[in-house]
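Chemist: please find the sequence and the predicted model below.
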Amino acid sequence: MPVFTSDFTPTFLFKSGHFNTIYRSVFTKEHCNYQRKRITTWDKDFIDLDFSLVSSKTLVLLIHGLEGSSQSKYIVSTTKHLNTKGLDTVCFNLRGCSGQDNLLLGTYHSGKTEDVDFVVKHLLDHYDYENIILIGFSLGGNLTLKYIGEQSENISSKIKGGITVSVPIDIASGEFELEKLKNKLYLERFLKSMKIKILEKAAKFPEFHVDKDLLAKATRFKHLENLYTVPVFGFKSPEDYWEKASAKPYLSKIKIPTLLINSKDDTFLSDKCFPFEEANNSKNFFFETTNYGGHCGFISSFYNAKNNWLELRIERFIKQNIQINLL
């Protein structure tokens, strides 16, 4: 019954999910000097991989969330912590998220695990690591869980485990939750960024006829999915996309040690994103829920030296459950 009881106990202000979510992304000052490697995909596009190397035999592949990148604060802080523990890291910038638009009309979506599979195979074929660990945040966590589950029968023996944080594993209910009034500011920020990218794609690809009036009026993810995700990626409807892209149905198939950490005060997550039953029935899928932490936050206080609970939790799971030696 791999369900963990959390020991995360932040100070007063950080017991607010909104405050914790915003604080990490706005007020923490994390920077990392990456070595970028651009790889060409099978469909004549490119993916940018950002490496941070310390001469390790273990590589951690990090996947960011919606409209994030290797510069996302949770990616940088995890990278720096794992480097100090003797692990190499590489951040997979999803298509169109590396600071330069990708070459094709299609970018990424919550279930596009063919890109994850391509990156993993590239790392296996071109680098001589003994161990690879996958870590995903939010949308990147959904990709990570779905990939590990759907590839359970074929996954390389070098892929030793996965860790995921703040993951909307049920996309339909997660979108409904994010569209509530309490999340208005977050939703507007996401929609603004995504609308700009869709307009840029429409300008580059005249054959892609997007209704710009409907795009401007879009107030829900479903509106953008109807205009972009569904036609570009070949789904029948937003509902078809939600069903096919969600990681939750794949959790029972996971066969390597894999952890999901979701906070109860994460305003992005619905009740369906807390898979107690799946964890209770699994030997390999571990679920931990915290009372506090917000979305990809897990900040404890205003003292930076005390703000590493999440990084330490990731470290502990790697040591104890994936059983990789760290410094």
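Modeler: That came in fine, so what should we check first? This is a predicted model, so every value here is computed, not measured.

Chemist: going by C-alpha atoms from here, please, whenever you check contacts or count neighbours.
Modeler: OK.

Chemist: all helices of the stretch 51-200 of the chain, in order?
Modeler: Counting by DSSP state H, counting those that start in this stretch, one finds helices in the stretch 51-200 of the chain at the ranges 73-84, 113-126, 139-150, 171-178, 184-204.

Chemist: mind giving me the packing neighbours of the first one?
Modeler: Under the contact definition 3 or more Cα pairs under 8 Å, 6 or more residues apart in numbering; DSSP states H and E, helix 73-84 sits against helix 17-27, strand 88-93, helix 309-317.

Chemist: so after the first one, what's the next helix or strand?
Modeler: The one in question is helix 17-27. For helix 17-27, the following helix or strand on the C-terminal side (DSSP states H and E) is strand 35-40.

Chemist: packing partners of that next one?
Modeler: By 3+ Cα pairs under 8 Å, 6+ apart, strand 35-40 packs against strand 46-52.

Chemist: which other helices and strands contact the strand it packs on?
Modeler: Applying 3+ Cα pairs under 8 Å, 6+ apart, one finds that strand 46-52 contacts strand 35-40, strand 88-93.

Chemist: buried residues, it. List them.
Modeler: Neighbour-count burial for strand 46-52, with 16 or more other Cα atoms under 10 Å as criterion, is recorded at Phe46, Ile47, Asp48, Leu49, Asp50, Phe51, Ser52.

Chemist: okay, one more to line up with it:
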Amino acid sequence: MNFPELRRIQDFSVVHLNDSIRDTNLSQTDVNLFILDSPKGNIIYSNSNQSIRYFHDDRIENYKQIYVLPNGKILFISSDNFLDLCYTYNATGNVTFTPNCIKTNIGAYSIFEFKPDNEEVILLDHQKQLKRFNTINNSLTALNINPQPTEVFSLAYNNGFLGVLENKGTKLTLFSEGNGRFNFTNSLEDFSFVTQKGARYNAPQFLGIAVNSSGVIYATCPSEDAIYSFNGDLRITDVYEFLPEIRPYKKIISPHKILISKRNEYLYVSNRSALEILKDSANNPSEDFQWILPVQSDSIENAFKSLVNSGGYDPNKSIFDQPGIKEIVQSWKGNL
């Protein structure tokens, strides 16, 4: 079976799966990654630290979003903006479709993580209102929040902190959870910042947002190819730029979505063609990074050195399109 080329990262989900369905070799902080490549109807996902699989179904072509719960239940937003709850990740490490299942009549533009252990998410519905959705009984209730955000672009919840990008991403608002509701804490609309070295930033708009367990907020700025960090008072503490593109590594241009793994607080950032995993060393002392280069990369290194020494390396091509290296990569894909 030929492993499919990744056409586009339409969306992705990061999940700490329950022990009953997660690979036994994964540590308690390790996650599973699910990437929705909807133009071809594919999901590319990690089964373990050493295994990547894919699932294809014509029915999910042009789907817009994927979210995976710890119990393996998969939530999609379809091409016409309705929830599809027909798919599951199971203990054998496979994605399956529930026979005779059809998508729901629950309209949604976005799914946001809320309380995964309770099987609850937040939806942005067709009326652009925020709703709590319980996947156990498919109940839908208004999110008790005051004041109601307007023109919501994105939001993120963690440990009682709710950060919202509203007014089409030009306003950042922080709410705190208490007594069954979310109460206004602070908001910010001026995103200008000067570093200690004098570099100036002034984000006109953010697209994605993540919040760590202490209330530190991270937001993606596509116009500056950067991530802004904010403390609990919504003061900008730093701006992180992505490294320049040096083959074979891709620079994240126009970063869109950002997620945080809850147990070790690594940041996952994507655009349409690449995904990077980052750590904010100022706020995250964790060293338990699960993603490593496969040991087979030594064969690429040897092939690369041989090409350079023989003068056969073509700088106008990606390293993965070089003769010898291309065949190595193809052999890996054939074994997946």
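Modeler: Noted; the coordinates are in hand. These numbers come from a predicted model, not from an experiment.

Chemist: TM-score, when you put one on top of the other?
Modeler: Remark: TM-score between the superposed chains equals 0.27 [TM-score structural alignment, normalised by the length of the first structure]; 147 aligned residues with a Cα RMSD of 6.5 Å.

Chemist: before we move on, back to that, Tyr74 of the first structure is nearest to which of the helices and strands packed on helix 73-84 of the first structure?
Modeler: helix 17-27 (7.6 Å; Cα to Cα).

Chemist: Leu278 of the second structure: what's its closest spatial neighbour, skipping adjacent residues?
Modeler: Of all residues not flanking Leu278 of the second structure in the chain, Leu267 sits nearest, at 5.0 Å (Cα to Cα, 6 or more residues apart in numbering).

Chemist: neighbours of that neighbour, how many?
Modeler: 20 (other Cα atoms under 10 Å).

Chemist: for Ile163 of the first structure, same thing?
Modeler: 26.

Chemist: and it, what does it touch?
Modeler: If you count contacts by Cα atoms under 8 Å, 6 or more residues apart in numbering, Ile163 of the first structure has them with Ile133, Leu134, Ile135, Gly136, Gly141, Thr258, Leu259, Leu260, Ile314.

Chemist: quick revisit: most neighbours per residue, which of the helices of the stretch 51-200 of the first structure?
Modeler: helix 139-150 (a mean of 28; mean count of other Cα atoms under 10 Å).

Chemist: before we move on, back to that, the residue nearest to Leu278 of the second structure and Leu275 touch, don't they?
Modeler: No. With contact defined as Cα atoms under 8 Å, Leu267 of the second structure does not count as touching Leu275 (10.3 Å).

Chemist: tell me which element Lys333 of the second structure falls in.
Modeler: With DSSP H and E as the test, Lys333 of the second structure turns up in helix 325-335.

Chemist: buried ones in that helix?
Modeler: For helix 325-335 of the second structure, burial by neighbour count (16+ other Cα under 10 Å) applies to Ile325, Ile328, Val329.

Chemist: who does it touch, helix- and strand-wise?
Modeler: Taking 3+ Cα pairs under 8 Å, 6+ apart as the contact cut, helix 325-335 of the second structure packs with helix 297-310.

Chemist: and the helix it packs on, what does it pack onto?
Modeler: helix 325-335.

Chemist: and Lys160 of the first structure, how many residues sit next to it?
Modeler: 22.

Chemist: nope, Val95 of the second structure is what I meant
Modeler: Neighbour count of Val95 of the second structure, defined by other Cα under 10 Å: 19.

Chemist: number of residues surrounding the residue nearest to it when sequence neighbours are not counted?
Modeler: In this structure, Val95 of the second structure finds its nearest non-sequential neighbour in Tyr89, 4.4 Å apart by Cα to Cα, 6+ apart. Using other Cα under 10 Å, Tyr89 of the second structure is surrounded by 21 other residues.
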